[in-house]
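Colleague: Predicted structure and sequence below. I'll ask about it afterward.
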Amino acid sequence: MNQSVVLEKGAVPRREGVPRLPARMLLAAVPVLSLGVLGCVPALVLALYRGTRADWLAALLLTAVSVAWCFQIALTPVETTGGAFLLDLTLLALSTVGAAGHVLLARGAGKGRGE
């Protein structure tokens, strides 16, 4: 039996697809301009916009990377070499390039290309 579902007053249906390219480019600029400090913001905006499980998992992952990078900054000395430096560099790259790349390469659910 297929019964129609009545939306409650004020309920907003979930959006399909991804934001247009100019909006995604602005979102991708946030982690680059903030040098990774705000790396989780574009993924959170995309997760709030689309609301899919994959978007929320990506937002969770990038938030964890940003938090780990903040702890890495706070707990390591200024002049670091070796493994600590490599970890810092990896977290910085994931927080900036990874976050920007995620927003630019995000695709619509079940669709081909995002545009």
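Modeller: Nice, I can see it.
Colleague: Please make it C-alpha for all contacts and neighbour counts, starting now.
Modeller: Will do.
Colleague: Now do the residue lying closest to Met25 once chain neighbours are set aside against Ser95, distance only.
Modeller: Spatially, and ignoring its direct neighbours in sequence, Met25 is nearest to Leu104 (6.8 Å; Cα to Cα, 6 or more residues apart in numbering). Summarising the geometry, the distance separating Leu104 from Ser95, computed by Cα to Cα, to the nearest Å, is 14 Å.
Colleague: So which of the two has more stuff around it?
Modeller: Ser95 (28 against 22; other Cα atoms under 10 Å).
Colleague: Would you agree that one is in contact with Val65?
Modeller: Yes: between Ser95 and Val65 there is a contact under Cα atoms under 8 Å: 6.3 Å.
Colleague: Neighbours of Ala106, how many?
Modeller: 17.
Colleague: cool, and Val78?
Modeller: Residue crowding around Val78 was assessed by other Cα under 10 Å; the count is 9.
Colleague: Not counting sequence-adjacent ones, nearest residue to Leu44?
Modeller: With sequence-adjacent residues excluded and distances taken as Cα to Cα, 6+ apart, Leu44 is closest to Ala59, at 5.2 Å.
Colleague: In addition, the following structure is provided for comparison:
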Amino acid sequence: MNQAVRLEKGAESPRPKELPGRPARVGLALVPLLSLGVLGFVPSLTLALRRGTRNDWLTALLFTAASVGWCFQIALTPEETHGSAYLLDVVLLAATTLGASAHLLIAGRAGR
């Protein structure tokens, strides 16, 4: 049975507040790039699980929604696409690949 644990006043939280270091951040930043945005939510979700701030969770939700929207866009858009459907596809692809990687590198450094 799990017992409730009381933290003494001034005690530090057991949850780490940042990612372990630069190699871990770079490795996580490569995940969206290597998966072409399919796993664009992984870096922000990892950061939210590690630090647990409200902004981190909102960012994780944003990148998860962009990844899901991009998957739906892929499934519902014909192969030969032009105009606004193509522009939406490019924007979602850029957000889930480049945006997710850049966010992790910037937010991981700002958390120090």
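Modeller: Happy to help now that I have it. All figures in this text were calculated on a predicted structure; none of them were measured in a lab.
Colleague: Scan structure 2 for its longest helix.
Modeller: In structure 2, ranked by residue count with DSSP state H as the criterion, the top helix is helix 54-76.
Colleague: Would you indicate which residues of it are buried?
Modeller: Judged by neighbour count (16 or more other Cα atoms under 10 Å), helix 54-76 of structure 2 contains these buried residues: 56-57, 59-71, 73.
Colleague: centre of the chain versus that helix, how much separation?
Modeller: Taking the mean C-alpha point of helix 54-76 of structure 2 and that of its whole chain, the gap between them comes to 9 Å (Cα atoms, centre = their mean, to the nearest Å).
Colleague: After superposing, tell me the mean distance of the helix or strand just after it to structure 1.
Modeller: Where DSSP states H and E defines the elements, the next helix or strand beyond helix 54-76 of structure 2 is helix 84-94. With mean Cα distance after the TM-score superposition for structure 1, helix 84-94 of structure 2 departs from structure 1 by a mean of 0.2 Å once superposed.
Colleague: List the neighbours of helix 84-94 of structure 2 that are in contact with it.
Modeller: Under the criterion Cα atoms under 8 Å, 6 or more residues apart in numbering, residues 36-37, 66-67, 69-70, 73-74, 77 lie in contact with helix 84-94 of structure 2.
Colleague: Go again with 6 Å.
Modeller: Trp70 (Cα atoms under 6 Å, 6 or more residues apart in numbering).
Colleague: now that helix against helix 54-76, angle please.
Modeller: With axes from the mean of the first three to the mean of the last three Cα atoms, to 10 degrees applied, the angle from helix 84-94 of structure 2 to helix 54-76 works out at 140 degrees.
Colleague: Where in structure 1 does helix 84-94 of structure 2 fall?
Modeller: Mapped onto structure 1 using TM-score structural alignment, helix 84-94 of structure 2 spans residues 83-93.
Colleague: Give me the buried positions along the matching stretch.
Modeller: Along stretch 83-93 of structure 1, the positions that meet the burial threshold by neighbour count (16+ other Cα under 10 Å) are 85, 88, 91-93.
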